[in-house]
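Colleague: just the structure for this:
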Amino acid sequence: RFGLEPWQLESVTAIPFLEQLSMGARTARTLAQWFAVYFFLCLVFLLTALAFVPVGQLCGRLMTRSPRLRAYGLNLLGSLAGVLLTLLASALWTSPIVWYAVAFLTLLLFAVPRRATLLYGFAAAIIAVVILAWPVQQSWQRIYSPYQLLELGYSDAGLMVIRAAGHYYQRVHDLSSPRANDDPRRRQVRDYYDLPYRVRPAPADVAVVGAGAGNDVAAALRGGAVHIDAIEIDPAILWAGRANHPERPYTNARVLPIANDARSYLRTTDRTYNLIVYGLLDSHTLLSHASSVRLDSFVYTVEGFKEARARLKPGGLLVVSFSALTDAIGRKMYEMLRQAFDGAAPAVVSAGYDGAVVFLQTKEGGFVLPPEALAETGLQDQSAHYRESSALVDVSTDDWPFFYMPRRVYPVSYLLMLGMVLLGSLFLTRTLVAERPRFGELAFAFLGAGFMLVETKAITELGLTFGNTWQVIGIVIAGVLIMAFLANAAVHRFDLRRPHVAYALLLGSLALGWLVSRAGGLPSTAAGRIASVALLTSPLFFSGIVFSTLLGARGSVAAVMAANLLGAMAGGLLEYNSMYFGFRFLYLLAMALYAVAWGYPLVRRLFPEPVEPVR
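Modeller: As a prediction, this is how the structure comes out:
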């Protein structure tokens, strides 16, 4: 409410990363914009890191009061409890006020022995909660879904508009009235939504992928569809569409709303369809720089389109709509569909609504757009344009799912930001920490970096296997912590002292995972899913065995955890290599880090740490 004017925010809201398409945001082009945005990012990083310094110091002091393995086990149980509370808070659609209130209350428990500290803490917590609860835009209804912040407002015509992360996301239309044809703008919108049903009138079974607030579902009902499965990952958007769409598509008996990840549903369902419609799925905010620096959608990959093709009935039609803001992105979608349909090029139509370009192809391939489908509409056949386009693109796959990167290029523009993060970390370490990291804890840094890469790979592939829903991701993270806890308990129970067998099993399991991933992965059957879970979680267990075994022989658990966390941060930075090499490369990178950690004791024996003389 009392912030800067839009023109004053242009520099700090510009995107400094050039390798990916920035939808809904400007890209930094001038030195002033680059300086402003990097200064702002560094400031945010330093403030965020400083907020965790007292918590880290408190955690380190508490862990030094207990035996090392027991302290580490309790730390893992606390992390697991935090993940479970996060799942509960997400399921209840709670706002950040609730999240921070619980965190503040937990921290205040440690201030109880001192009355003055407790009073100051309560005052600071109350002020922080009031600031978080302060209304910013009262004309917009805020909904904190498990995935994102949604803001519901209404246009001048009284129709719902949805913003996500502060940017335009969706709007609903009332196209059922005959008067819709009298307004040129509404007619253009209706022509776009009705296109699939001009090509395939009155289909028996329709799947709308990315159903959103219900515009595509309403179009299917107007087109005479007998049964419609409406797949939308965000339950809050389904609720908003059910409550606010003027055509009431989600209350129709012919519609079955399904809150699920689109890729997971198409992979696991046994239903087949006459028509599958991708309704501008995530083509605005969710997969853009506005909400995430990293883009790894498994919906827009060659393998994803092949699975959608497999769900078509004989003669069935696949319709993919996407807001192609650049010719390269449109060409990339064209090439991906061509590969998914064994070289058969799709038909392409320019809709003129929200920049939408529509790609159409039948199960057997060779679809030819009938001229009458575009008659008396503003739609244009763009098949020849994309067929003859000279734009150079690399198609997205499950190993390299970065759809918004037209070419597979190394993310050079990220290096400056990552370097500034490292410099900021070094500044904080040298300023706030009197004790310097020791050479003896370097192995734990390599273990932390390797574990971060393995964890990233596990979350990515298990999300692909079971669906990238918030429940699956939360359960996977909880599973990672459980595996680490079980490994720590095994070391404590059986008094393991040598990590060599665990190292060998760790490297062997990573090598096996790399080979299976290179071969195309395991099938999506029940047995294949169980095998995937075992294959992806076993490296986490063996890594936990190694870490806890080495931890039991060290002196300071706080120093070990600090080195491990620094290594984990380095692993997070190394994970950006997947933007060029693909996610499978993380296996090789993790194997190299673990091999270095395994060989580290030999290096220490060859180059012992100097001992300071006693004065």
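Colleague: please make it C-alpha for all contacts and neighbour counts, starting now.
Modeller: Noted.
Colleague: show me where the chain has its strands.
Modeller: Ranges of strands in the chain, per DSSP state E, are 141-144, 149-154, 160-164, 167-171, 205-209, 227-232, 255-259, 273-278, 312-323, 347-350, 356-362, 380-381.
Colleague: give me whichever of these is most buried.
Modeller: strand 205-209 (a mean of 26; mean count of other CA atoms under 10 Å).
Colleague: so what touches it?
Modeller: Outside strand 205-209, the residues that touch it by CA atoms under 8 Å, 6 or more residues apart in numbering are 216-217, 220, 225-232, 262, 272-279, 281.
Colleague: if you set the cut-off to 7 Å instead, what comes out?
Modeller: 216-217, 225-232, 262, 273-279, 281 (CA atoms under 7 Å, 6 or more residues apart in numbering).
Colleague: and the strands of the chain as JSON lines, adding distance to Ala449?
Modeller: As requested, these are exported to JSON lines (distance: least, CA to CA, whole Å):
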{"stretch": "strand 141-144", "distance to Ala449": "33"}
{"stretch": "strand 149-154", "distance to Ala449": "31"}
{"stretch": "strand 160-164", "distance to Ala449": "33"}
{"stretch": "strand 167-171", "distance to Ala449": "35"}
{"stretch": "strand 205-209", "distance to Ala449": "37"}
{"stretch": "strand 227-232", "distance to Ala449": "35"}
{"stretch": "strand 255-259", "distance to Ala449": "35"}
{"stretch": "strand 273-278", "distance to Ala449": "38"}
{"stretch": "strand 312-323", "distance to Ala449": "37"}
{"stretch": "strand 347-350", "distance to Ala449": "45"}
{"stretch": "strand 356-362", "distance to Ala449": "41"}
{"stretch": "strand 380-381", "distance to Ala449": "50"}
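Colleague: now the second one, please; I'll put the structures next to each other:
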Amino acid sequence: MAPKARVTRPETRLVLTSATLLFTELLLIRWIPAQLVYVGFFNNFVLIASFLGIGVGILLSRRRPDVGPWVGSIPLLALVALVFSNQLNAWIPVQRGEVFLGFSEGRQVEVDVAVLGGVVLLVTAAMAGFALPLGPLLASMPPLRAYSFDILGSIAGVAGFAALSALDTPPLVWFALLAALLLVQTERRRPTLATALGFAALGAVIGLAVLDQVRGDLYSPYYRITVYTPENGAQAIAVNGIPHQAMWPVAQRNPTMEPYYDEVYKLLPGKRFDRALIIGAGSGTDTAVALSHDVGSVRAVEIDPEIQRIGVARHPDQPYADPRVAVTIDDGRNFLRRTTDRFDLVIFAQTDSLTLVTTTANLRLESFLFTEEAFAAARDHLAPGGVFVLYNYYREQWLVDRYSRMLDDVFGRPPLIRSFPGHAVASVVIASGQPVAAIDPAPSGWSRPSAATVAAAPRPTTDDWPLPYLRDPGVKPQYVVALTLLLVFALVLVAGSARYARVPAGSFSLHFFVLGAAFLLLETRSLVTFSLLFGTTWYVNALVIAAILASVLLAIAVQSRWRAPRAFSYAGLFGTLALAFLLPPAALLVDPPALRYLLASAIAFAPIFFANLVFTGSFRETPEADAAFASNILGAMCGGVLEYAALVIGYQDLVLVVAALYVLAWLFARTRWLADRALAT
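Modeller: Modelled structure (predicted):
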């Protein structure tokens, strides 16, 4: 018999449990890669491990319904200790066909596979512990009622973490709120040794978070930010432990200052730029350089508000205090879509999020800035005689060739390129526009790629395949191996947990498993759509997740009041999936924004609504809500693996994969295999 908790109503306890699980999942996804750089290269491994842990926790609760969620704090302590003890800010060796921006190749170390494996194992164990109350709570009330309170808790967890992100709170606050959520769920009984160990572990986690806070790092919605002063004397910013940008006093012209800031002004010495747009303005050095060259006005666009605030407070030239400068905190692509202004100079100023992009389906902050459609948007915002410039430490010639090919497609002539191979790591300036196209021959130090070079360049990146740092579509062999090992680990763990909990194989539902995988991919596609249409920002993602959960609640309400026939639910689902496939996100780039939002919501959320009609219709009929939910969560874990298909086929064709999975789910619902016998009858 389960012990009496401080909160006795099962509905309230279910909301608290679900809120704790989603809050913890978001916390770990946000915190771990900020401490261990290379875990971010396997970004959705933490997500997959979270799903696996929740599914295993539901299974184990059948054998141990008396164990409270605080037991999850023991592996959480081990996880936090592992992260802090291996906080190396290490670098992955770059392999052919991939690029990582933000480090010197001389500082590379091999990926610590043991640490990554330990992270996956401990995330799984912690989430399993926190999920132990979920199974009994799901089984304690009618399935649809239980599911509705589970979704309410999930919305609360998303809202809570989004609020903390908006307030730029540090991890100490995140872990303290997690402790409060666990404390509320504590049983009213005399503490056992296991309880004492759980609370001691939780106290130790808070203690480690306090020590982390003492270091003085700042946390924006995107990064762990460290401000430091290197040997060259200029204050610098590191994000997630990676050197990111320096705040140079422009007048000093330090020899170690990046050489590319001035090049466009040297290329066109007689040209005056009355209006400039700088996307990726950061802490202000690009803006300060523009002002030093007598640019009339600067629109500085930066996605990270904390980095911009650091520039306001600490940049020696105080560029953001200049009345010629106007600041916008926004995603660069979204700004280009919203503004009607035209500029004499548009600069993409080191717009990278310092993350390796090879085989993760998750978007980066700059994903939709380096596509042909984005370059065309920049071109369309140039005034007559305007110039478009991008610069960075590109390191790989194929990446420079790719951008050259894309700019040739957009502007009608290959760009001029200026390289600095002798300056630390090779930095490159790429310039296009009518004045640049008219320069012939190329000035000393500059070059224009030949037609053969442009033709042989890797395929352009597009809004459907926004992966600029991946040379060719595909999944690297080392990731295939890692994902295979992860799936084998999951299979062994689920089988062992089911055996320990005496859960018969007949309780497992292939129907709910496939529904979980399909819905995870459908959610991914919705996030991609809204990121393209409204910006790749944390608040857009939070709003989309909340809207998805709200559509789930709507589907539950419909199923509770009107039992939607299975044929109606599937017909609506496949019809809206067909519409989503025939109308890609680019077709929804219309104005005004309110109309764009309504169209995008209808196209993106209609399949989600019908998918949840399918799920809730089946969930209402299941005799074992906890086993069905566990099957669904484990399926979502496999959906996280299937996300990698986007690296090969693009995001639009994920709709076809989703449709195929729902066909498979429909077939399983008509069979008499395992737990799906109840659905077939």
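Colleague: what TM-score do we get after superposing?
Modeller: The TM-score (TM-score structural alignment, normalised by the length of the first structure) is 0.87; 583 aligned residues with a CA RMSD of 3.2 Å.
Colleague: so which bits of the helix ranked longest in the second structure are buried?
Modeller: Of all the segments assigned as helix in the second structure under DSSP state H, the longest by residue count is helix 593-621. Using 16 or more other CA atoms under 10 Å as the test for burial, helix 593-621 of the second structure gives 596-597, 599-601, 603-620.
Colleague: ditto for stretch 43-59 of the first structure
Modeller: So stretch 43-59 of the first structure, judged by 16+ other CA under 10 Å, has buried residues Phe45, Leu46.
Colleague: just give me the mean distance for it relative to the second structure.
Modeller: Superposed on the second structure, stretch 43-59 of the first structure shows a mean distance of 1.2 Å to its aligned residues (mean CA distance after the TM-score superposition for the first structure).
Colleague: the second structure: matching residues for that stretch?
Modeller: Aligned by TM-score structural alignment, stretch 43-59 of the first structure falls on residues 118-134 of the second structure.
Colleague: do stretch 473-480 of the first structure as well
Modeller: Stretch 473-480 of the first structure maps onto residues 541-548 of the second structure, going by TM-score structural alignment.
Colleague: for the matching stretch, give me the average deviation versus the first structure.
Modeller: Mean deviation for stretch 541-548 of the second structure: 0.7 Å (mean CA distance after the TM-score superposition for the first structure).
Colleague: do you know how far the aligned partner of Phe402 of the first structure in the second structure is from Glu373 of the second structure?
Modeller: With TM-score structural alignment as the criterion, Phe402 of the first structure lines up with Leu467 in the second structure. Separation of Leu467 of the second structure from Glu373 of the second structure (CA to CA, to the nearest Å): 13 Å.
Colleague: these two: which is more packed in?
Modeller: More neighbours surround Leu467 than the other of Leu467 of the second structure and Glu373, with 28 against 18 (other CA atoms under 10 Å).
Colleague: next up, the contacts around the more buried one.
Modeller: Counted by CA under 7 Å, 6+ apart, Leu467 of the second structure has contacts Ser367, Thr461.
Colleague: with Gly571 of the first structure instead?
Modeller: Gly571 of the first structure neighbours (CA under 7 Å, 6+ apart): Ala449, Gly450, Met452, Leu453.
Colleague: nearest to Glu388 of the first structure among those residues?
Modeller: Leu453 (40.4 Å; CA to CA).
Colleague: surely the closest one touches Leu588?
Modeller: No - in terms of CA atoms under 7 Å, Leu453 of the first structure does not count as a neighbour of Leu588; the distance is 9.9 Å.
Colleague: more neighbours: which of the two?
Modeller: Between Leu453 of the first structure and Leu588, Leu453 has the larger neighbour count (other CA under 10 Å), namely 26 against 16.
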